[in-house]
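Participant: Sequence and predicted structure are below.
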Amino acid sequence: MLVMHSVSVGTLLGNFIIVTGSFLTLMILIRIFAWSKITGIFDDRAKQISDDLAKAEEARVKAEGYVSEQEQVLKDSRLEASQIIGQANARAAHDKEAILTQAKEEAQSIKDKAREDAEAIKVEAVESAKEEIAALAIDLAERILVHKLNETERETLVDRYLDRLGEN
């Protein structure tokens, strides 16, 4: 068994040396021929990840700027809407006052016209009454001149005259 053991240790040691040598040779060949490509792939990947992170950060900053810009636009829009409503209310109040003033002026004009018309009718009625009174006076005078009236006839004539005045 001893012999087997020594052969096996020797074989084992030989195998170890061959495997180690192969491994070292493989590592040297990888270092010479493939190491730059492997590290280049890792570097490219790291650069791509870094660029993606930078783009993501830039997009986040841009989105935050856009959000704040939209908030400002919304705030400005609300302010402008408030101003427009205020102006519309002021314009409506002004228009209301103008309409009320115009209505009052028209009502006063109608009153003045009615007053003038009533005054004209009154003047016309007075003129008409004067004409009738004058006509009656002339008629009475003609009758008095045509007849010499006695006291009774005169009273009767004056009473009739006064009755005719009351009828008109």
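Facilitator: Looks like it came in fine.

Participant: going forward, measure contacts and count neighbours with C-alpha atoms only.
Facilitator: Fine.

Participant: Which strands and helices lie in contact with the longest helix anywhere in the chain?
Facilitator: For the chain, the helix reaching the highest residue count under DSSP state H is reported as helix 35-146. Taking 3 or more CA pairs under 8 Å, 6 or more residues apart in numbering; DSSP states H and E as contact, the helices and strands that helix 35-146 lies on are helix 151-167.

Participant: Only the buried residues of the helix it packs on, if you could.
Facilitator: Buried positions in helix 151-167, judged by neighbour count with 16 or more other CA atoms under 10 Å: 157, 161.

Participant: between that helix and helix 35-146, how many degrees?
Facilitator: With axes from the mean of the first three to the mean of the last three CA atoms, to 10 degrees defining the directions, helix 151-167 sits at 170 degrees from helix 35-146.

Participant: what's in contact with helix 151-167?
Facilitator: Residues outside helix 151-167 that contact it (CA atoms under 8 Å, 6 or more residues apart in numbering): 133, 136, 140.

Participant: Tell me the spacing between the last one and D159.
Facilitator: Between L140 and D159 the distance is 11 Å, computed by CA to CA, to the nearest Å.

Participant: In addition, the following structure is provided for comparison:
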Amino acid sequence: MFLDTFVLAAANVADAGFLQKLNNVDGLNLGDIIVTVFLFLLLMILLKKFAWGPLMGIMDQRAEMIANEIEAAEKSRTESKDLLEEQRSLLKEARNDAQSIVENAREQGEKQREDIVKAARNEVGRLKEEATQEIASEKEKAVAAVREEFVSLSVLAASKVLGKEISEEDNRALIEETIAKAGDGQ
């Protein structure tokens, strides 16, 4: 409506005879063409100033926002890839650590088993040695007791055989000397 009013006002201002002459040239409406071109140019200037500039600004902002989002997505993808690689390396390291812990535990268990077996063998050897010494000691005690008994019986037998009594100390010395000679002869 604004445009129609403008066209009518422009037509009233212009000389009607001049537009009539332009309109009659070779069947062309040259006046209408000039007014239309003028109005088109005026419309383009107004659109550029009031619509095209803000519209292009909005489009530029939109393009910048999309570029920023693409850049952020690319950055996020790169960070995700880096984090994934880091997690994989940490997982691999954890597996290696767990394997080394298991291996160390196995080695320590083997060493403890060997230590226990060695200690048990040492204890068996010690007990065997103690038993051998105890047996030897008991044997010596038994031999000494048998000697004492033998000496006593020999003194008793000798005193009965001789019919007289010799001092016990003399008998004992004589018998021990005889036993020592008999022991050396064996």
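Facilitator: Structure received. Since we're looking at a predicted model, the values are computed, not measured.

Participant: Got a TM-score for the two of them?
Facilitator: After superposition, the two chains reach a TM-score (TM-score structural alignment, normalised by the length of the first structure) of 0.73; 137 aligned residues with a CA RMSD of 2.3 Å.

Participant: ok so, going back, and the contacts of helix 151-167 of the first structure, which is closest to V67 of the first structure?
Facilitator: Distances from V67 of the first structure to the contacts of helix 151-167 of the first structure, taken as CA to CA, are shortest for I133 (97.0 Å).

Participant: quick one: what's aligned to the closest one in the second structure?
Facilitator: In the second structure, I133 of the first structure lines up with F150, judged by TM-score structural alignment.

Participant: Now for that match, how many residues are close by?
Facilitator: Using other CA atoms under 10 Å, F150 of the second structure has 15 neighbouring residues.

Participant: give me every residue that touches it.
Facilitator: Under the criterion of CA under 8 Å, 6+ apart, the contact list for F150 of the second structure is empty.

Participant: Please repeat the previous calculation with a cut-off of 10 Å.
Facilitator: Residues in contact with F150 of the second structure (CA atoms under 10 Å, 6 or more residues apart in numbering) are 144, 156, 175-176, 179.

Participant: again with F42 of the first structure
Facilitator: Contacts of F42 of the first structure by CA under 10 Å, 6+ apart are 36, 48.

Participant: Aligned to it, what sits in the second structure?
Facilitator: Mapped onto the second structure by TM-score structural alignment, F42 of the first structure lines up with M59.

Participant: Spatially nearest residue to N23 of the second structure (excluding sequence neighbours)?
Facilitator: Excluding its sequence neighbours, the residue lying closest to N23 of the second structure (CA to CA, 6 or more residues apart in numbering) is N29, at 4.0 Å.

Participant: wait, isn't the one you found in contact with L19?
Facilitator: Yes: if you go by CA atoms under 10 Å, N29 of the second structure and L19 touch, sitting 8.6 Å apart.

Participant: which of the contacts of helix 151-167 of the first structure lies closest to E57 of the first structure?
Facilitator: Among these, I133 lies closest to E57 of the first structure (CA to CA), at 111.8 Å.

Participant: how far away is that closest one from T156 of the first structure?
Facilitator: To T156 of the first structure, I133 of the first structure is 18 Å away according to CA to CA.

Participant: returning to what we had before: got TSV for the contacts of helix 151-167 of the first structure, with distance to L74 of the first structure too?
Facilitator: Shown next, in TSV, are those (distance: CA to CA, whole Å):
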residue	distance to L74 of the first structure
I133	87
L136	91
L140	97
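
Participant: ok, back up a step: mean shift between the longest helix of the first structure and the second structure?
Facilitator: Mean deviation of helix 35-146 of the first structure relative to the second structure after superposition (mean CA distance after the TM-score superposition for the first structure): 0.7 Å.

Participant: now stretch 104-113 of the second structure: which residue numbers in the first structure?
Facilitator: The aligned range for stretch 104-113 of the second structure is 87-96, by TM-score structural alignment.

Participant: Same question for stretch 11-18 of the second structure.
Facilitator: Counting by TM-score structural alignment, stretch 11-18 of the second structure pairs with no residue of the first structure.

Participant: Mind listing residues that contact that stretch?
Facilitator: Residues from elsewhere that reach stretch 11-18 of the second structure (CA under 10 Å, 6+ apart): 5-7, 19, 22-23, 31-32, 35.
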